[in-house]
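Novice: Would you be able to build a 3D model of this:
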Amino acid sequence: MLSIARHPFGTTPDGTPVHRWVLEVPCGVRSEILTYGGILHRHRIPDRDGVPDDVVLSLPSVEEYAQDTAYLGALVGRYANRIADARFPLDGVVHHIEPNEGANTLHGGPDGFHRRVWSGTGFREAHRVGVVLRLHSPHGDMGFPGNLDVEVTYTLDAFGTLTVTYRATTDRPTVVNLTQHAYWNLSGAGPTAAPISGHELTVNADAFLPVAADGIPLGFAEPTAGSPFALAGPLGDALRSTHPQITGAGGLDHCFVLQGGRAAAVRPAAHLSDPASGRALQVWTTEPGLQVYTANHLGKPFSPQSAVCLETQNFPDAPNRADHPTPILRPGDEYHSTTEHRIATRETTFTDER
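Specialist: Reported below is the predicted structural model:
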């Protein structure tokens, strides 16, 4: 049967209580979400023999999450990915935001949404369970304009699909780009997780955004065809490439331009599978981009490239790029984004059947 439960999960350094929401469905899939950072703490799915295991990297305590610099499993914002020089123009005004990666701002700044305690409300329906997380970000938060009210819903349905739905409204023009920063390892995601070089990844994109050494896009999309960025097989093939974009980043850390652009309904973005365990996952999204990050720089207890992030989002530095999909949210409008993580098999093709 479907089940949902809430448990204490310690306190933040300033004493704020944190809770762990546990969602479970009969097909053997179980998700745990923390109110700290909106973190996907655990996500358990069965292997080909029906044996379940957690497939996202996690830490055991709030204290360790508070020290984490890799955004393990967190909801990130106000702006996921990078904004060059920690500034952007909006309606003729240049807004200066908090830098936290050299001169640039990454994932909303040093005290972004990944450091906040969200409120949580659970729900149960006929064929799904979930938790609604809410956060108020005041005008001037990390330098971003406008009061922003954010609602993120994690839903687990009877098929084992984990859906993340994002909504936000503002009282003055601002920029918004939200994503979920889970680190996936389908062979099992404990501290001794095996490298993901044996995982197979297909990305539904014909182009990617080349970046400078600091991860900021160079300003043009480049075709994936004929390059290591034409991801349609073992990740190790791309990671062993001597392509300067890959060697310069120490692996993949690039935004892929998804076919179809920003969409009203979810469409396929990526298919990840692990031949050893038989587990596979499909990512479907409404977003125009997918940041593929092969965990090139992870702190203890994890090893580099022991997981892969599949971050559905708008393009990096879009607030400074008129040629990128607009990230601007205005009063009276609603930011809305949906991403689904569907259980699949290695042989599954992109279809609407679940």
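Novice: Every contact and neighbour count from this point should use C-alpha atoms.
Specialist: Will do.
Novice: element containing His136?
Specialist: Using DSSP states H and E, His136 maps to strand 128-137.
Novice: Actually, Pro228.
Specialist: For Pro228, there is no host helix or strand (DSSP H and E).
Novice: Ok, Phe256 next?
Specialist: Phe256 belongs to strand 253-258, assigned by DSSP H and E.
Novice: what's that strand packed up against?
Specialist: The contact analysis (3 or more Cα pairs under 8 Å, 6 or more residues apart in numbering; DSSP states H and E) places strand 253-258 against strand 205-208, strand 289-293.
Novice: Go again with 10 Å.
Specialist: Packing partners of strand 253-258 (3 or more Cα pairs under 10 Å, 6 or more residues apart in numbering; DSSP states H and E): strand 200-203, strand 205-208, strand 222-223, helix 244-249, strand 267-273, strand 289-293, strand 308-313.
Novice: Another sequence for comparison is provided below:
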Amino acid sequence: MSKNINPSSFKSEIEGDSTDLFVLENKAGIKIYFTNYGQRIVALHTPDKNGNMEDIVLGCNTLEGYGKPGTGYFGATIGRYANRIAAGKFSLDGVTYTLAQNNGTNNLHGGNKGFDSVVWDADMVNDQEIQFSRTSPDGEEGFPGNLTVKVRYALTDSNELQIFYEATTDKKTIVNLTHHSFFNLKGEGNGNIESHLIEINADHYTPVDENLIPTGALSSVVGTPMDFRVQKSIGQDINENFNQLDLAGGYDHNYVLNSNPTNTDSLTFAARVIEPESGRTMEVYTNEPGIQFYSGNFMDGSVQSKNGNAYVKRGAFCLETQHFPNSPNQDSFPSTVLNPGEKYTSVCVYKFGIVE
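Specialist: From the prediction side, this is the model:
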């Protein structure tokens, strides 16, 4: 087990549901620790170029830690709707649904008690695979329909963490699920991520207004600090005098992925990150139309790492595969509507490696 994590610190009961800690491990020694509270990845150990293992995701040593301010969405599955919905409202077939305004006037990541804050049923399929399931009842956090969700995580011997989402509903609804690990490939709590090199396979992004809600436009990245089509450091342009960076305090934007499936599963290459010092790399593949790149702008050092260091500003990055923010209120965006009789499916793959 991880030297910083005691399994007994995750054995508890929340509103009658039991919580626990679960571990996946592959032949390369990569280990991923999950709790069924929020389907959170608590720790993820990968090797550097010298074979040294390091925990590369932010998190807490205890279950109670996730209730403290600033731990937010560390490592969690996000739903029912990942990202922001303007004014906490959307309409389906003439009926307006009102959601919590838990991010200024926006609804963010499912509301006050989203999928990150509930206990899931867990099924350890084998040493390298686990599945979580739950039915979100009709009206939970204001969303319509009984939504039955299954999320399967598989850690392959090719060092891929494969995430498969499925959902069905008995009433017309909206759904947009994602994974929200905060990554630092130097190791969690080991400074900021501005020296990480990143490439994002997107010619366009969705610019936002002062509430970080997309304006509805698809803007070209060409000639702007938003351009990651060619690998560059996260910090290279992050402090440029550019309206979109000013609004978000850095990067917190949805990128419109170029559609170019790269393997037999018809997944699109979305992003690649390299940490030069450790040599660790991470690639992201998905069937989703977008990916949210967040550069940890709102972190402030008030939360301690599992090693006892502070999680400083820009101490992690997130790459969240998704449909676009506020899609229910933007007819021009890909639809997030799910009807009875249909199945929502989404795939995200994080592939870990080292620089060759």
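Novice: Need the counterpart of Gly122 of the first structure in the second structure.
Specialist: Matched across to the second structure, Gly122 of the first structure falls on Met124, judged by TM-score structural alignment.
Novice: can you pull the contacts of its match?
Specialist: Contacts for Met124 of the second structure were tallied using Cα atoms under 10 Å, 6 or more residues apart in numbering; they are 22-24, 130-132, 152-153.
Novice: So it belongs to a strand, correct?
Specialist: Yes - counting by DSSP: H, G, I helix; E, B strand; the rest coil, one finds Met124 of the second structure located in a strand.
Novice: how close does it get to Arg40 of the second structure?
Specialist: Separation of Met124 of the second structure from Arg40 of the second structure (Cα to Cα, to the nearest Å): 15 Å.
Novice: before we move on, what about Gln330 of the second structure?
Specialist: 30 Å.
Novice: neighbour count winner among those two?
Specialist: Neighbours were counted for Gln330 of the second structure and for Arg40 using other Cα atoms under 10 Å; Arg40 has more, 24 against 16.
Novice: From what I see, the more buried one and Thr62 are in contact.
Specialist: No - judged on Cα atoms under 10 Å, Arg40 of the second structure makes no contact with Thr62 at a distance of 12.0 Å.
Novice: thinking again about what came up before, which one of the helices and strands packed on strand 253-258 of the first structure lies nearest to Gly28 of the first structure?
Specialist: Of all those, it is strand 267-273 that lies closest to Gly28 of the first structure, at 17.9 Å by Cα to Cα.
Novice: Please name every helix or strand in contact with that closest one.
Specialist: Strand 267-273 of the first structure packs on strand 200-203, strand 205-208, strand 232-234, strand 253-258, strand 280-285, strand 289-293, strand 308-313, strand 335-344, going by 3+ Cα pairs under 10 Å, 6+ apart.
Novice: switch the cut-off to 6 Å
Specialist: The contact analysis (3 or more Cα pairs under 6 Å, 6 or more residues apart in numbering; DSSP states H and E) places strand 267-273 of the first structure against strand 200-203, strand 280-285.
Novice: Check the mean deviation of the last one from the second structure.
Specialist: Same thing as strand 280-285 of the first structure. For strand 280-285 of the first structure, the mean distance to aligned residues of the second structure following superposition is 0.4 Å (mean Cα distance after the TM-score superposition for the first structure).
Novice: Map Ala194 of the first structure across to the second structure for me.
Specialist: By TM-score structural alignment, Ala194 of the first structure lines up with Gly191.
Novice: ok, for Val347 of the second structure, nearest residue in space, not its chain neighbours?
Specialist: Nearest residue to Val347 of the second structure, sequence neighbours excluded (Cα to Cα, 6 or more residues apart in numbering): Phe164, at 4.8 Å.
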